[in-house]
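**Q** pasting the structure only:
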């Protein structure tokens, strides 16, 4: 009985961690893409 309870609580914690991490990861990816596109479009201005 204890093993099942422990397994469930671990699974819940893991699911919660993924649920909390995924939006942060998506935001980070979008931020990196935004910065990369900004640098790419600004860079030719500096070289001219």
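**A** Perfect, thanks for sending it. Remember, it's a predicted structure, so these values are computed and weren't measured experimentally.
**Q** please make it C-alpha for all contacts and neighbour counts, starting now.
**A** Noted.
**Q** so how far is whichever strand or helix holds residue 17 from its chain's centroid?
**A** When elements are assigned from DSSP states H and E, residue 17 belongs to helix 2-47. Helix 2-47 sits 0 Å away from the centroid of its parent chain (C-alpha atoms, centre = their mean, to the nearest Å).
**Q** take the one below as the second:
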């Protein structure tokens, strides 16, 4: 196990996408840019 320091900045976002595919592509791009989110949650409109 490796511990990482707490980030200097914390941001919370709520983003809507036209499709789950577009959301997944965006997540991949974010991680590829070196941003490693602490958490992500995907929700669809089905209840």
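**A** It's in. Not measured: the values here are computed from a predicted model.
**Q** any idea what the TM-score is?
**A** Remark: TM-score between the superposed chains equals 0.34 [TM-score structural alignment, normalised by the length of structure 2]; 18 aligned residues with a C-alpha RMSD of 1.9 Å.
**Q** picking up where we left off before, counting contacts, what elements does the helix holding residue 17 of structure 1 pack onto?
**A** Packed against helix 2-47 of structure 1, as judged by 3 or more C-alpha pairs under 8 Å, 6 or more residues apart in numbering; DSSP states H and E, are no other helices or strands.
**Q** relative to residue 12 of structure 1, how far out is the most centrally placed residue in structure 1?
**A** Compute the mean C-alpha point of structure 1, and by C-alpha atoms, centre = their mean the closest residue is residue 25, 0.7 Å away. Using C-alpha to C-alpha, to the nearest Å, one obtains 20 Å as the distance from residue 25 of structure 1 to residue 12 of structure 1.
**Q** and if you look at residue 26 of structure 1?
**A** Relative to residue 12 of structure 1, residue 26 of structure 1 is positioned 21 Å away (criterion: C-alpha to C-alpha).
**Q** what sits against residue 39 of structure 1?
**A** With contacts taken as C-alpha atoms under 8 Å, 6 or more residues apart in numbering, residue 39 of structure 1 has no neighbouring residues.
**Q** how many neighbours does residue 43 of structure 1 have?
**A** 11 (other C-alpha atoms under 10 Å).
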